[in-house]
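1. sequence first, predicted coordinates after that:
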Amino acid sequence: MRIDKWLFFARIFKTRNRAVRNIEKGLVFLNGKRVAKQSQVIKIGDGIIVKGSKEILELTVMDFGIRRESYDIARHMYDNTVKEIQESGKETDSRGLSESKQSIRPDKKDRRALIKLKRASNSLKEE
């Protein structure tokens, strides 16, 4: 079966055109190698990796479909492992950028304390 049809039948992509576009972008891998053409033939037991913006899907082909079925039926066509992409988030936390961004803007309690402090310092200056 063609990989673009299988990705569409297994409901990995909403349309077959999206499956083809992601294959052309180089975001789909078959058994560790980038898929060059949407007509690449797959067989049962093949490993497919699909890179998304927030996650990486690692799929093992378990079955083929003859048409696009409901999600309950389609999810039996593959064995799934999802890996969240968090490397970039971990790097920003380790450098402390996310904490410094939060400390730039005070919350309501801190704002009230600052206002109280400014009023107290202004009253001292007037005397």
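-> That came through, no problem.
2. use CA for all of it now, contacts and neighbours both
-> Noted.
3. all helices for the chain, in order.
-> Ranges of helices in the chain, per DSSP state H, are 3-9, 16-25, 71-74, 87-95, 97-104, 108-126.
4. can you say which of these is nearest to Val61?
-> The stretch from those with the least distance to Val61 (CA to CA) is helix 3-9; that distance is 9.1 Å.
5. okay, now the one to match up with it:
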Amino acid sequence: MGNERQRIDKWLFFARVTKSRTLAARMAQGGHVRVNGTKISQASHEVKPGDVLTMTMPRRVIVYRVLECGSRRGPATEARALYEDLSPPPPPKAASALDRASGRREPGSGRPTKKERRAIERLTGED
């Protein structure tokens, strides 16, 4: 499909890892990309089929094996043909307080409901 070698910023853009080529260049220059285990610092670094890219993204690490070089930024199905995903599975999510809370609580705990407040008002004579 493409040439034997390709600039890393172009490849990241064509593979839809980043939204723009400028962001891909910043990612490479910022030290967020490793090619075959070696940290790169230039967007002009060339990749070839068989290279393993390790990219640190916010909140996760992505590991791709380059299968081929791209010729354009096409649809997602075309982009997925450029790499093999070797990323480790994400860690299991810990149950958060919101997930555990089903909106119910033990009877008698917390603030009284509207029905309970009315019953209290009837007992105390506050109308």
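-> Structure's in. What do you need? Everything quoted here is computed from the prediction, not taken from an experiment.
6. need the winner for burial among the helices of structure 1.
-> Mean neighbour count, computed with mean count of other CA atoms under 10 Å, is highest for helix 3-9 among these, reaching a mean of 24.
7. wait, Phe29 of structure 1 sits on Val35?
-> Yes: counting by CA atoms under 8 Å, a contact exists between Phe29 of structure 1 and Val35, whose distance comes to 5.3 Å.
8. could you list every residue that touches the residue positioned nearest the centre of structure 1?
-> Of all residues in structure 1, the one closest to the mean position by CA atoms, centre = their mean is Lys54, 1.2 Å from it. Remark: with contacts taken as CA atoms under 8 Å, 6 or more residues apart in numbering, Lys54 of structure 1 is in contact with Glu84, Ile85.
9. what is the aligned counterpart of it in structure 2?
-> Aligned counterpart of Lys54 of structure 1 in structure 2: Arg59 (TM-score structural alignment).
10. ok, its match to Pro91 of structure 2 distance?
-> 11 Å (CA to CA, to the nearest Å).
11. quick check: Thr56 of structure 2 vs Leu123 of structure 2, distance?
-> Separation of Thr56 of structure 2 from Leu123 of structure 2 (CA to CA): 63 Å.
12. do Asp85 of structure 2 as well
-> Noted for Asp85 of structure 2: a distance of 67 Å to Leu123 of structure 2, by CA to CA.
13. also Glu68 of structure 2?
-> Using CA to CA, Glu68 of structure 2 is found at 79 Å from Leu123 of structure 2.
14. higher neighbour count, the two?
-> Taking Glu68 of structure 2 and Leu123 together and counting by other CA atoms under 10 Å, Glu68 has the greater number of neighbours (22 against 9).
15. trace that one over to structure 1, please.
-> Pairing criterion TM-score structural alignment: the partner of Glu68 of structure 2 within structure 1 is identified as Asp63.
16. what's the closest non-adjacent residue to its match?
-> Taking CA to CA, 6 or more residues apart in numbering as the measure, Asp63 of structure 1 lies nearest to Met77, with 4.4 Å between them; neighbours along the chain are not counted.
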